[in-house]
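>>> Test case, fold it:
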Amino acid sequence: MQIIQACTGILSLDAQHSRDTAITENPDNATSTSHQESKSHHRFWAQNRTLDISITSNFPSFKELVKESILTWAPHINLTLRFVEGNEGVIRIIDTPDALERNGHWSAIGTDALLIPSHVPTIQIHRRLRQSDLGPTILHMFGHALGLEHAHQHPDANIDWHLPNLYKGYGEIGYSRNQVLEYILPKQRSAYTQLVPYDKCSIMHFPFPKEVIFNDIEYGYCDELSDGDIKAISAIYPVAS
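Now for the predicted structure:
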């Protein structure tokens, strides 16, 4: 059994601050007027915003691949993606050689990046992946930066998990049981899951070996934006026709 992808899409621990920041950025992020439902909000950027992106890496080829992969999203959104030098980006990307450092890859979800101090990265990517895996990983991580969540956690995924094997497999790459619950197992229905349908082929979906699923269904590796990804992100950030 081999777990071949793992990342953490990091949500702010301060749900109310996250909600307030998201709504200040884009009032349409409010999905409820109930104070008790402060966790129920989108984290999408303001329409037609310029999103500054900085990349910290000593490897020019890595930086170029990051830019190339991120720009794959550009034709499908109304945001202007602008690459800036130094640490000036709203989205700040850093590389790491260590696959197990905080599980290798992580990203703030959408506007939660605004809650992170300006000297701290908002995305980390493990650069020592195979070249064929690095581009899709960057696509996935920038999907989080645009406000997308994990597709495999959609309640309509209906994946029949073999939990002992799932915990074992992810434990071998440093995940705790709480992290499996947070980043792998299904979420409750929300405004987000109503807006973005389940898509088995989404770049936001992890691959899973059949050993972690009771009915022996294997979920393959998604290495490009699916039609569903393009439809969803185009609805969130519609490009003027």
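>>> C-alpha only now, for contacts and for neighbours.
Fine.
>>> Skipping its backbone neighbours, what lies nearest the residue minimising distance to the centre of the chain in space?
Closest to where the C-alpha atoms of the chain average out (Cα atoms, centre = their mean) is H144, at 2.6 Å. Take H144 and drop its neighbours on the chain: the residue closest to it by Cα to Cα, 6 or more residues apart in numbering is I109, 4.9 Å away.
>>> for comparison, sequence B:
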Amino acid sequence: MSENQPRPHCNPKPRIPIALPAGISDPRMRLIVLLRTKWVNGTVLHYHFLGGPAAQQEAVRSAFVEWKALGIGLDFAEVADPGEAEIRIAFDQGNGSWSYLGKDVLGIGATEPTMNFGWDLTTDYGRTTALHEIGHTLGLPHEHQNPFAGIVWDEQKVYQYFTGAPNGWTRDQTFHNVLRKINTHEVEGSNWDPDSVMEYWFPAGLITEPAEFKDGLTPPGGLSAADQEWVRRTYPGLNGSTPTLKPFESVALSLVAGAQADFVIDPPSSRSYQLGTFGTADTVLVLFEEIDGEPRFLAGDDDSGEDRNALFSAKLIQGRRYVLRVRLYWAGQSGQTAAMYW
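Okay, the predicted model is just below:
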């Protein structure tokens, strides 16, 4: 595909809305909205191919490997059963390329795709497309929709370009994917990265400001330095030992927004246990069981925006190993929280 040839673009699925209580403070709301798409670090994301040519599947596998090679705390594993996969990948050539954003994939039916590729992934542009869609699943939005980017569009030309071939979008789709600015609650920092893998390619004439992009914007492809910094900060590598959480012993947590605490649980007896947090913080609490060396999701709860604590019950078996992970959204009135199981 030549540099000036029109290119198809990612057409991501709309966000799944959440209902937050009336009267919630703006700082608390911002953190919940910002962090709710992010996975608990240490999660193994399972993916399944809903058919597709072998070469296209291999291109997607390579893109997962490239993200993982950055040393992040997430892992990716291919599974044969779509019911075991958080990420289900289709290759419908008539449906464009898209993905749901972050943990929104968990709200999609177990037989439905959460990601689709609508063109050849074995080209340089296709490789970037595969990295781009996985970026969405990790929680990254489109970079050009950053509200701090300062992009001024020739809106008539934008609509004319994207409603034509090869995208064939409606005006609503064009607005949603290009012209709409993301709410400031949903972005981290303020710098725009035109080299990001999450940035579109744009032909000449669509951008009027910044002036350097009047003749078009062509990202270099692949993961930019800022992409790599973001994913390492959001999902840092799991280094060092994990402390053991003992039953009936509350452990105080002092975390900043987005930070996480992890605990190993070796239950002293086989029975049903309660696992929960205490304090006024908003958290997501997730329990994994280690099966053949891989953490598999067992139970979890998210209390964000609610006047309660995360709490769930699970039957734990003596001799098996479990990992409890607590990720903080908002530190609450006291700035402190605690975790315990009993």
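>>> quick one on the thing from earlier: the residue nearest to H144 of structure 1: neighbouring residues, count only.
Using other Cα atoms under 10 Å, I109 of structure 1 has 27 other residues around it.
>>> and it, what pairs with it in structure 2?
Under the alignment by TM-score structural alignment, I109 of structure 1 pairs with L101 in structure 2.
>>> Just list the residues touching its match, thanks.
By Cα atoms under 8 Å, 6 or more residues apart in numbering, L101 of structure 2 lies in contact with 12-13, 15, 37, 136-141.
>>> Please repeat the previous calculation with a cut-off of 7 Å.
15, 37, 136-137, 139 (Cα atoms under 7 Å, 6 or more residues apart in numbering).
>>> List only buried entries from these.
37, 136-137, 139 (16 or more other Cα atoms under 10 Å).
>>> Would you map the strands across structure 1?
Secondary structure of structure 1 (DSSP state E): strands at 8-10, 50-56, 80-84, 91-96, 106-108, 123-126.
>>> Nearest to L71 of structure 1, out of the ones you listed?
strand 80-84 (7.5 Å; Cα to Cα).
>>> ok, and what's touching that closest one?
Here strand 80-84 of structure 1 has contacts from 48-54, using Cα under 7 Å, 6+ apart.
>>> is it true that Y341 of structure 2 touches L275?
Yes - at 4.3 Å, Y341 of structure 2 and L275 qualify as touching, with contact defined as Cα atoms under 7 Å.
>>> what's the burial count for E58 of structure 2?
13.
>>> swap in Q5 of structure 2?
By other Cα under 10 Å, neighbour count at Q5 of structure 2 equals 8.
>>> now swap in E88 of structure 1 and tell me
15.
>>> What residues does it make contact with?
By Cα under 7 Å, 6+ apart, the contact set of E88 of structure 1 is S54.
>>> Return the residues in contact with the equivalent of I70 of structure 1 over in structure 2.
Alignment note (TM-score structural alignment): I70 of structure 1 maps to F64 of structure 2. Contact analysis of F64 of structure 2 by Cα under 7 Å, 6+ apart lists F76.
>>> rerun that using 6 Å as the cut-off
With contact set as Cα atoms under 6 Å, 6 or more residues apart in numbering, F64 of structure 2 has no partners.
>>> ok, for whatever residue of structure 1 lines up with H144 of structure 2, nearest residue in space, not its chain neighbours?
Under the alignment by TM-score structural alignment, H144 of structure 2 pairs with H152 in structure 1. Spatial nearest neighbour of H152 of structure 1, excluding adjacent residues (Cα to Cα, 6+ apart): H205 at 5.1 Å.
>>> now swap in G169 of structure 1 and tell me
Per Cα to Cα, 6+ apart, closest to G169 of structure 1 is I3, 6.2 Å.
>>> and the gap between that neighbour and V66 of structure 1?
I3 of structure 1 is 23 Å from V66 of structure 1, where distance means Cα to Cα, to the nearest Å.
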